[in-house]
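In: Could you work out the structure for the sequence below:
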Amino acid sequence: MKGISYRRYGGPEVLEYGELRDPKVGPDQVLVKVRAAAVNPVDWKCREGYLDPVLDAVFPVIPGWDVSGVVVQPGAAVTEFAVGDEVIGYVREDFLSRGTFAEYVAAPVRTLARKPRRLSFEEAAGLPLAGLTAYQVLVKALEVKRGETVLVHAAAGGVGSLAVQLAAHLGARVIGTAGERHHDHVRALGGEPVAYGDGLAERVRGLAPEGVEAVFDTIGGDTLKTSANLIAPEGRLASIADPEVVAYGGRYCFVRPDAEDLRHLSHLADQGVVTVHVQQTFPLTRTADAHRLSQEGHTRGKIVVTVEGETDEGAG
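Out: Take a look at the predicted model:
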C-alpha cells in the first residue's frame, strides 16, 4: 500500500511518501480503507521526538491517529463491524508505528465507532481525537454542570471549537479565548469570545466578576497561570497542554481511545449538536505541508489529509 512514513525524528522534511508493508489484521482489529485522516498537533510533536520519553517508536513510523474510512476486512473475533461499514477512529496504540496516514490501517475495534451520517469523511476524520479530548475533559475531569461558566482557551481551534459546542450542550455558559478574526466563529459555536494577550484576566473578569467554575486550558504556560487566578471558589482547572496544572490544584489530561465515548460523539454529530469545521484539506502526498500548517498554530477547526485519488508524487 501507499502511505506516509518517517525513519527518524525531525522536521516535516523527514516525511516520505511511498510503498509500505500491508498491515496485518489481528483478531480484534478491522482493516479500514482510509478516506481521510486529520492532522493534530500531537502528530508533529511525535514526529519531532517530543513524546519519545513515553512512547517507543518502531521505525519506520506511519504518523496519524485520527481516521475515517470503510471497513474492508474484519478480524476473526470481530462482531461489531462488517465489510462496508463506514467508521471513524482514534487509532492510538502505546507505541508509534502503525498510524493512519496510509491507504489502509488495521484498527482495534476499541478505537472505533460508526461514522456520523451527517458528516463528510473529511469532517468525520476531525472528530475523534479532538472530540474525545473535549468530551473527556469537560465531562470526566471538570464534571461541567448546567448553569456553570466555563472558560475554554483557543476556542476556535480543533479541540477548543468542539469543547465550546459540547459545553454549551451541557448547559454551561462558555467564554472562549480566540484571536479577534475568529470571534464571530466562536459566537456561532455558542461561546462568548474574548481576545488573547495582555489584559486577558480583566476581560474575563468583566464577563464573570465572581470567577468561572471551570477552565479548559489548551495552551499552558502564562495562560495556565492566568487561568488559575480566574477560578471561582471550588472551581476546577484542567489542562491538555501543561503538566504544571497539577501545581495549581488542577488535572493534567491525555485523551484515551474509548469506543463508547466515540459512539456518543457520533450520535451528537448526527443530531447536529456538534459540527467539525475543516479549514483546509491536503492530498496524502502533501502531508508534510499539512504538518507545516499545523505547526503554525493558527488553525480554525481542523486540517485534514484525504487519501482517495492519490498519485505517485513525492511527499513534499
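In: Every contact and neighbour count from this point should use C-alpha atoms.
Out: Fine.
In: tell me which residues in the helix or strand in which L293 is found are buried?
Out: L293 belongs to helix 287-296 when elements are defined using DSSP states H and E. For helix 287-296, burial by neighbour count (16 or more other Cα atoms under 10 Å) applies to T287, A288, D289, A290, H291, S294, Q295.
In: for these, which one is nearest K302?
Out: Using Cα to Cα, S294 comes nearest to K302 of these, at 8.9 Å.
In: Okay, the closest residue to that closest one other than its chain neighbours and Q295: tell me how far apart.
Out: Nearest non-adjacent residue to S294, counting by Cα to Cα, 6 or more residues apart in numbering: P41, 6.4 Å away. Relative to Q295, P41 is positioned 7 Å away (Cα to Cα, to the nearest Å).
In: surely E123 meets V278?
Out: Yes. E123 lies in contact with V278 (Cα atoms under 8 Å); the separation is 6.3 Å.
In: Pick out whichever of those two has more residues nearby.
Out: It is E123, of E123 and V278, that has more neighbours when counted by other Cα atoms under 10 Å, with 23 against 19.
In: Another for comparison:
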Amino acid sequence: MTQVALLEGRKLQKTYRRKGVFTKGAEIRAVEEMSLSVASKETVAVVGESGCGKSTTAKMLLGLEDLSAGEVYFEGENLAGANAELRRRYRSGVQAVFQDPWSSLNPRMRVYDIIAEPMRINGFDKEHIDKAIFQSLDEVGLEKAAANNFPHEFSGGQRQRIAIARAVALRPRAIVLDEPVSALDVSVRAQIMNLLKDLQQSLGMGYVLISHDLATVRFLATRVVVMYKGRIVEQGESEAIFKAPQHPYTARLIEAARIRKPGDITSAAPLHNSPPPGVAKAGCMFAERCSVVMPKCWEERPELLPIATDYEVACHRCGAQDKALS
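Out: This is a model prediction of the structure:
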C-alpha cells in the first residue's frame, strides 16, 4: 500500500526578474518544474551545486517563498486557497532546522521561550507547552535545566540540539533540514546525524534534506533528488544513485566528493564545450560541461524519464546506451 505523502511539491517554479536601470530586466528561473514528495520515516535529499535552486525549493515548501507556479500539498491537501484549519495544521505539521543554529535562535530569549514560541503561536496552553519543552529537551539529549539558559551559553552542537528540540516539540509530520550539520565541527556532525535518525524512527517524521555534503546525504537519505540549474536531472533510491549514477553531472558530484590520498590525480573532464556551428545555445543545460556530450544534447532538452522503478534521469545518453554511465 502506497503511503500518503506528508509533504509534496508539484511542478514548483520560482522566477525572478532581474532589475535593470532602463529595462524591466531578464527573467531568471531559479526553480523549474520541481516535484518531490516525502512520506513517514523517509528522508528525501535535494543535492546540487550552490545556486542550483535547492534552498529556494526548501523555502517554497515551507511557505517562506511565493510560488511562481506549481502547488504544495500537506497530507494530500492542496495549500492553495487552504482554509484556516488546514493552514493551522500545516504551520504546526511542517517545521524547519536551518544551517546555523546561532542565527536561527534569538539570543535575547531563554531556551524555554525559544521552544515555546511556535507552540504559543499555534494556540497550545501552558500545561501542554511545559510538558512538550522538557520532553523535547530530553529527546535531543539536553538536561531540563537547559531551559533556563540563553543560546550563547551552549556550544554549536548543543545549539543545534535546541533548534531540533524546537522543531520536534510540535510533533510535526515533516521537517525541512537545510544544511543541518554543515556549520558544525566534524566531531559533532555524526552525533547530530544519529540524533536525527533516531528521532525520525521514534516519531515517524519525514525529512526533506537540503545539502551539498554527499557524506551526510548518503548517511541520512533514503531517496536523492539531484538538481542542476533549477531542474531535476536525476532522482532515485540513495544507494542506487551512489553505486551507479546515471547522469554525468551526478557522477561528477560523487567523484568530486571522494576522499583521496595526496598526489592522486583525477580524470579531468572538459570544463567548457562549445555548440556546433549554427546551433544556438539550447538543449541540455549541462552540455557545456559534459564529458560525453552528443549532437542531440545541443538541439533538444532531455526530459526527466523513468529508466527503472522509482528512478528517473534527464539525459539523452540513457536512451542511447544500454549500460549505465560511471
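In: TM value for the aligned chains?
Out: In this superposition the chains share a TM-score of 0.27, using TM-score structural alignment, normalised by the length of the first structure; 124 aligned residues with a Cα RMSD of 5.3 Å.
In: hang on, the earlier thing: after the helix holding L293 of the first structure, heading C-terminal, what element do we hit next?
Out: Later in the chain than helix 287-296 of the first structure, the nearest helix or strand by DSSP H and E is strand 302-306.
In: Helix 287-296 and that next one, what's the angle between them?
Out: Per axes from the mean of the first three to the mean of the last three Cα atoms, to 10 degrees, the angle that strand 302-306 of the first structure makes with helix 287-296 is 180 degrees.
In: just checking, what packs against strand 302-306 of the first structure?
Out: strand 29-39, helix 121-125, strand 278-283, helix 287-296 (3 or more Cα pairs under 8 Å, 6 or more residues apart in numbering; DSSP states H and E).
In: and the angle from it to strand 278-283?
Out: Using the same axes, to 10 degrees: strand 302-306 of the first structure against strand 278-283 is 20 degrees.
In: angle of strand 302-306 of the first structure against strand 29-39?
Out: Per the same axes, to 10 degrees, the angle that strand 302-306 of the first structure makes with strand 29-39 is 130 degrees.
In: who touches T15 of the second structure in this structure?
Out: E27, I28, R29, A30, V31, S68 (Cα atoms under 8 Å, 6 or more residues apart in numbering).
In: Which one (most neighbours) among these?
Out: Within those, most neighbours by other Cα under 10 Å means V31, with 28 neighbours.
In: My reading is that it lies in a strand. Confirm?
Out: Yes. Remark: V31 of the second structure belongs to a strand, assigned using DSSP: H, G, I helix; E, B strand; the rest coil.
In: Report the secondary structure state of the closest residue to I129 of the second structure other than its chain neighbours.
Out: Excluding its sequence neighbours, the residue lying closest to I129 of the second structure (Cα to Cα, 6+ apart) is A116, at 6.2 Å. The assignment at A116 of the second structure comes out as helix when based on three-state DSSP.
In: Can you tell me the number of residues neighbouring A84 of the second structure?
Out: A84 of the second structure has 9 nearby residues by other Cα under 10 Å.
In: whoops, L305 of the second structure was the one
Out: When counting by other Cα under 10 Å, one arrives at 15 neighbours for L305 of the second structure.
In: what's near enough to touch the closest residue to it other than its chain neighbours?
Out: Take L305 of the second structure and drop its neighbours on the chain: the residue closest to it by Cα to Cα, 6+ apart is E312, 5.1 Å away. Counting by Cα under 8 Å, 6+ apart, E312 of the second structure makes contact with E234, Q235, G236, L304, L305, P306.
In: Check which helices and strands the longest helix along the second structure sits against.
Out: Using DSSP state H to define each element, the second structure has its longest helix at helix 186-203. Helix 186-203 of the second structure sits against helix 156-168, helix 214-220, with contacts defined as 3+ Cα pairs under 8 Å, 6+ apart.
In: Please give the number of neighbouring residues around E234 of the first structure.
Out: By other Cα under 10 Å, the residues close to E234 of the first structure number 8.
In: helices or strands up against the helix or strand hosting it?
Out: For E234 of the first structure, the element it lies in under DSSP H and E is strand 231-239. Contacts defined by 3+ Cα pairs under 8 Å, 6+ apart place strand 231-239 of the first structure against strand 212-217, strand 251-252.
In: Among the ones you listed, which comes closest to L162 of the first structure?
Out: Nearest to L162 of the first structure, of all these, is strand 212-217, at 11.8 Å by Cα to Cα.
In: Hmm, A130 and A38 of the first structure touching each other?
Out: No. Applying Cα under 8 Å, one finds A38 of the first structure not in contact with A130, separated by 9.7 Å.
In: And these two? Which one has more around it.
Out: More neighbours surround A38 than the other of A38 of the first structure and A130, with 30 against 25 (other Cα under 10 Å).
In: Not counting residues beside it along the chain, what's closest to the more buried one?
Out: Nearest residue to A38 of the first structure, sequence neighbours excluded (Cα to Cα, 6+ apart): V304, at 4.2 Å.
In: Next up, the contacts around that neighbour.
Out: With contact taken as Cα under 8 Å, 6+ apart, V304 of the first structure is in contact with A36, A37, A38, V39, E122, A125, G126, V278, Q280, T281, F282, A290.
In: since we're on the fourth one, how many residues are nearby?
Out: Just to be clear, that refers to V39 of the first structure. V39 of the first structure: 28 surrounding residues under other Cα under 10 Å.
In: cool, and the first one?
Out: Other residues within reach of A36 of the first structure by the criterion other Cα under 10 Å amount to 31.
In: Grab the nearest non-local neighbour of it.
Out: Nearest residue to A36 of the first structure, sequence neighbours excluded (Cα to Cα, 6+ apart): T306, at 4.3 Å.
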